[in-house]
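Enquirer: okay, sequence plus prediction incoming.
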Amino acid sequence: MRIDLHTHSTASDGTDTPAELVRNAAAAGLDVVALTDHDTVRGHAEAAAALPEGLTLVTGAELSCRTSGGTGLHLLAYLFDPDEPELERERELVRDDRVPRARAMIAKLRDLGVPVTWEQVARIAGDGSVGRPHIATAMVELGVVGSVSDAFTPDWLADGGRAYAEKHELDPFAAVRLVRAAGGVTVLAHPLAARRGGAHIGEDEIAELAGAGLDGVEVDHMDHDATARARLRALAGDLGLLTTGSSDYHGSRKSCRLGEYTTDPEIYGEIVRRATGAFPVPGTGG
């Protein structure tokens, strides 16, 4: 059983539509795929309607958070009630702040001599929630950087970088509480992703989140080297956290492939068992 619990579609910053994503997931030999677009559940209905027979969809979202000390992190939320009002309101606040934030970063880039425009970024984002990967793609189009990943450095768009701008983000402890109240399960995404250009969360902070109800931590991920994975697996064992593996697939925007890293079926079963806000959606050949 092959399970990928972290993917993105055009509802946020991926390049596959939700329908294309589930079809591609089935073609990649996956049995279960989670659609976890940034701060939105807008792609779930399309993905469910197109779900091939034999593939199960886990509904979710990747929530943008920031600690009181200023460290940005992402929280994967699975199988929560999408209509729970308090969590829905917080997701809307994050999404609504994405446009002014993107405009601010574009202005900073232009001050740095990069001729990116809002119109270019809006075209790239399409109907998705605009984010840094869309701006990075514009920089690739202009020949400023060679790849989207190359834009996520202190010189450009990394946290605290020259063209970085803040947006509304959830306190991670509040996010864990909100997801739990909505019947969902939380997994800390790529916590030691050294290639992302910003500070990453410390082990003490992960322990505090575990004490507040965090369910798991994403261990097997393209941005974690062998040392980081071993460190996280040991920490998760000490804290009683579930460990997951996922591709963080973004279509052609990143080099990772669907199913490049996967989650153990027993871990997936435990996530489903803990969730009360929603159920996985079985494919019926849509």
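Expert: Arrived safely, thanks for sending.

Enquirer: all contacts plus neighbour counts: C-alpha atoms, from now on.
Expert: Fine.

Enquirer: other SSEs contacting the longest strand along the chain?
Expert: Longest strand in the chain, counting residues (DSSP state E): strand 56-66. Using 3 or more C-alpha pairs under 8 Å, 6 or more residues apart in numbering; DSSP states H and E, the elements in contact with strand 56-66 are strand 32-35, helix 44-49, strand 72-78, helix 172-181, strand 281-282.

Enquirer: can you give me the helices in this protein?
Expert: Counting by DSSP state H, one finds helices in the chain at the ranges 18-27, 44-49, 85-96, 98-111, 118-125, 132-141, 148-151, 172-181, 203-211, 226-239, 265-274.

Enquirer: mind putting those helices into a markdown table with mean neighbour count?
Expert: Formatted as a markdown table, those follow (neighbours: other C-alpha atoms under 10 Å):
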| stretch | mean neighbour count |
| --- | --- |
| helix 18-27 | 22 |
| helix 44-49 | 18 |
| helix 85-96 | 17 |
| helix 98-111 | 18 |
| helix 118-125 | 17 |
| helix 132-141 | 23 |
| helix 148-151 | 21 |
| helix 172-181 | 21 |
| helix 203-211 | 15 |
| helix 226-239 | 15 |
| helix 265-274 | 14 |
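
Enquirer: now those helices in TSV, with distance to Thr59?
Expert: Formatted as TSV, the helices of the chain follow (distance: least, C-alpha to C-alpha, whole Å):
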stretch	distance to Thr59
helix 18-27	12
helix 44-49	6
helix 85-96	14
helix 98-111	22
helix 118-125	22
helix 132-141	22
helix 148-151	26
helix 172-181	13
helix 203-211	22
helix 226-239	24
helix 265-274	11
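
Enquirer: quick one: closest of these to Ala77.
Expert: helix 172-181 (6.7 Å; C-alpha to C-alpha).

Enquirer: packing partners of the closest one?
Expert: strand 56-66, strand 72-78, helix 85-96, strand 185-188, helix 203-211.

Enquirer: ok, now with 6 Å
Expert: On a contact count with 3 or more C-alpha pairs under 6 Å, 6 or more residues apart in numbering; DSSP states H and E, helix 172-181 meets no helix or strand.

Enquirer: okay, the angle between it and strand 72-78?
Expert: Angle, helix 172-181 to strand 72-78, by axes from the mean of the first three to the mean of the last three C-alpha atoms, to 10 degrees: 10 degrees.

Enquirer: circling back to that earlier point, any idea which of the helices and strands packed on strand 56-66 gets closest to His6?
Expert: Across the helices and strands packed on strand 56-66, closest to His6 is strand 32-35 (C-alpha to C-alpha), at 5.7 Å.

Enquirer: hmm, who's touching the closest one?
Expert: Residues from elsewhere that reach strand 32-35, judged by C-alpha atoms under 6 Å, 6 or more residues apart in numbering: 3-7, 55-60.

Enquirer: which one of those sits closest to Arg123?
Expert: Thr7 (21.6 Å).

Enquirer: which one of the helices of the chain lies closest to His74?
Expert: Closest among those, once you apply C-alpha to C-alpha, is helix 172-181, at 8.5 Å.

Enquirer: got another one to weigh against that:
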Amino acid sequence: MTDATTPQPADAAPAASAPVLTVDGLTIGIGSRNNVTSIVKGISIALTPGRIQGLAGESGSGKTVTSLAMLGLLPSNAIVGGSIRLAHPDRGETELVGMSHRQLNEIRGRRIAMIFQDPSSSLHPQLTVGVQLTDHVTRHLKFSTRQAREHAIALLDRVRVPNPAEALGRYPHQFSGGQRQRIAIAIALACDPVVLLADEPTTALDVTVQAGILHLLRDLADERQLAVLLVTHDLGVMSSIADDIAVMRHGEIVESNDRQSIFTAPQHPYTRELLASLPGAAGFQEESE
């Protein structure tokens, strides 16, 4: 969905840097080894600091499963092949495929964080916002209670939740949908991750609220040099903030390019089909040209 209120990326892209997360030949199947349904079929993608990588495709294309694989959150009967490598400035690359749950728990939230489509399902309804925000930093960063509270207030203020100190004592149901998503983003950022996975983060929100969340994601990627994977079925959302876009269909990436090239010179018929379904897509293309 496109709208005049949605943010537009800067004209000049930042200088390229080394990927912080590299997916190479990823395959995902569900079932037993003798009866496997192939979901993802050998895709490759790289996430770079300060850039938003879009992953677009219709429901069932494999895009959400791909993002879940990056955090090791697939069901127990998932069979994963290929490579997912997380870069570390001091220790080189770490292979995530095949890593134990205990090892992954040290990475989840600390190095890679995720926000989901529905904040109501990702926020615990019986815990205050303050408890949910401070739990991560006391466990991963070893903050004191006072440090964790100050950090939580600063995070809520950054994502523009009104009256952040007061908000710590409230429960998720006491906030609007857009504010709950901002809180979910604050929780994701609590331990200063290098990668942020955003799975359909604006689908459940109205257009005006969507625009605010998209502005926030763009700003955070720029300010914190976050490598962001934005998963969505809506190419209109991609047009507003993504630097690069990969189009996924039936478990494969059929086209991958920078945002401008995808919107003005799409190469694959499926990409052209997705663009043709967007309201005002022709006008966008003429204006870009």
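Expert: On my side now, so go ahead. Not measured: the values here are computed from a predicted model.

Enquirer: any idea what the TM-score comes out to?
Expert: The TM-score (TM-score structural alignment, normalised by the length of the first structure) is 0.32; 145 aligned residues with a C-alpha RMSD of 5.9 Å.

Enquirer: which among the helices of the first structure is found nearest to Ser64 of the first structure?
Expert: helix 85-96 (7.5 Å).

Enquirer: just send the contacts of strand 32-35 of the first structure back as JSON lines, with distance to Gly245 of the first structure too.
Expert: Formatted as JSON lines, those follow (distance: C-alpha to C-alpha, whole Å):
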{"residue": "Ile3", "distance to Gly245 of the first structure": "8"}
{"residue": "Asp4", "distance to Gly245 of the first structure": "7"}
{"residue": "Leu5", "distance to Gly245 of the first structure": "7"}
{"residue": "His6", "distance to Gly245 of the first structure": "8"}
{"residue": "Thr7", "distance to Gly245 of the first structure": "12"}
{"residue": "Leu55", "distance to Gly245 of the first structure": "18"}
{"residue": "Thr56", "distance to Gly245 of the first structure": "17"}
{"residue": "Leu57", "distance to Gly245 of the first structure": "16"}
{"residue": "Val58", "distance to Gly245 of the first structure": "14"}
{"residue": "Thr59", "distance to Gly245 of the first structure": "16"}
{"residue": "Gly60", "distance to Gly245 of the first structure": "15"}
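
Enquirer: using a markdown table, lay out the residues you listed together with neighbour count and distance to Ala230 of the first structure.
Expert: Output for the contacts of strand 32-35 of the first structure, formatted as a markdown table (neighbours: other C-alpha atoms under 10 Å; distance: C-alpha to C-alpha, whole Å):
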| residue | neighbour count | distance to Ala230 of the first structure |
| --- | --- | --- |
| Ile3 | 28 | 21 |
| Asp4 | 28 | 20 |
| Leu5 | 29 | 20 |
| His6 | 30 | 20 |
| Thr7 | 28 | 23 |
| Leu55 | 23 | 30 |
| Thr56 | 23 | 29 |
| Leu57 | 23 | 29 |
| Val58 | 25 | 27 |
| Thr59 | 27 | 28 |
| Gly60 | 30 | 26 |
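
Enquirer: determine which two of the residues you listed are furthest apart.
Expert: Leu55 and Gly60 (15.8 Å).

Enquirer: which other helices and strands does the helix or strand where Ala188 of the second structure lies contact?
Expert: Taking DSSP states H and E as the criterion, Ala188 of the second structure maps to helix 177-189. Contact here means 3+ C-alpha pairs under 6 Å, 6+ apart; on that basis helix 177-189 of the second structure packs against no helix or strand.

Enquirer: contacts for that helix, please.
Expert: 113, 119, 133, 155, 159, 209.

Enquirer: quick check: closest non-adjacent residue to Ala19 of the first structure.
Expert: Leaving aside its sequence neighbours, Ala19 of the first structure sits nearest to Ala47 (C-alpha to C-alpha, 6 or more residues apart in numbering; 4.8 Å).

Enquirer: for Arg101 of the first structure, see how far away that neighbour is.
Expert: As judged by C-alpha to C-alpha, to the nearest Å, Ala47 of the first structure and Arg101 of the first structure stand 28 Å apart.

Enquirer: show me where the second structure has strands.
Expert: Using DSSP E, strands in the second structure cover 21-32, 35-47, 52-56, 78-88, 92-95, 112-115, 195-199, 227-232, 244-249, 252-258.

Enquirer: and of these, who's closest to Gln103 of the second structure?
Expert: strand 92-95 (10.9 Å).

Enquirer: which strands and helices sit next to that closest one?
Expert: Counting by 3+ C-alpha pairs under 6 Å, 6+ apart, strand 92-95 of the second structure packs on strand 78-88.

Enquirer: pull out the buried positions in the strand it packs on.
Expert: By neighbour count with 16 or more other C-alpha atoms under 10 Å, strand 78-88 of the second structure contains the buried residues 78-87.

Enquirer: just put these in a markdown table and tack on distance to Arg102 of the second structure.
Expert: Output for the buried residues of strand 78-88 of the second structure, formatted as a markdown table (distance: C-alpha to C-alpha, whole Å):
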| residue | distance to Arg102 of the second structure |
| --- | --- |
| Ala78 | 18 |
| Ile79 | 19 |
| Val80 | 18 |
| Gly81 | 20 |
| Gly82 | 21 |
| Ser83 | 19 |
| Ile84 | 17 |
| Arg85 | 17 |
| Leu86 | 16 |
| Ala87 | 19 |
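
Enquirer: which one of those sits closest to Thr232 of the second structure?
Expert: Ile84 (20.7 Å).

Enquirer: hang on, the earlier thing: surely the residue nearest to Ala19 of the first structure and Pro18 touch.
Expert: Yes. Assessed by C-alpha atoms under 6 Å, Ala47 of the first structure is found in contact with Pro18 at 4.7 Å.

Enquirer: ok, back up a step: how about the strands of the second structure in a markdown table, adding distance to Val65 of the second structure?
Expert: Shown next, in a markdown table, are the strands of the second structure (distance: least, C-alpha to C-alpha, whole Å):
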| stretch | distance to Val65 of the second structure |
| --- | --- |
| strand 21-32 | 8 |
| strand 35-47 | 8 |
| strand 52-56 | 11 |
| strand 78-88 | 10 |
| strand 92-95 | 18 |
| strand 112-115 | 13 |
| strand 195-199 | 10 |
| strand 227-232 | 10 |
| strand 244-249 | 12 |
| strand 252-258 | 12 |
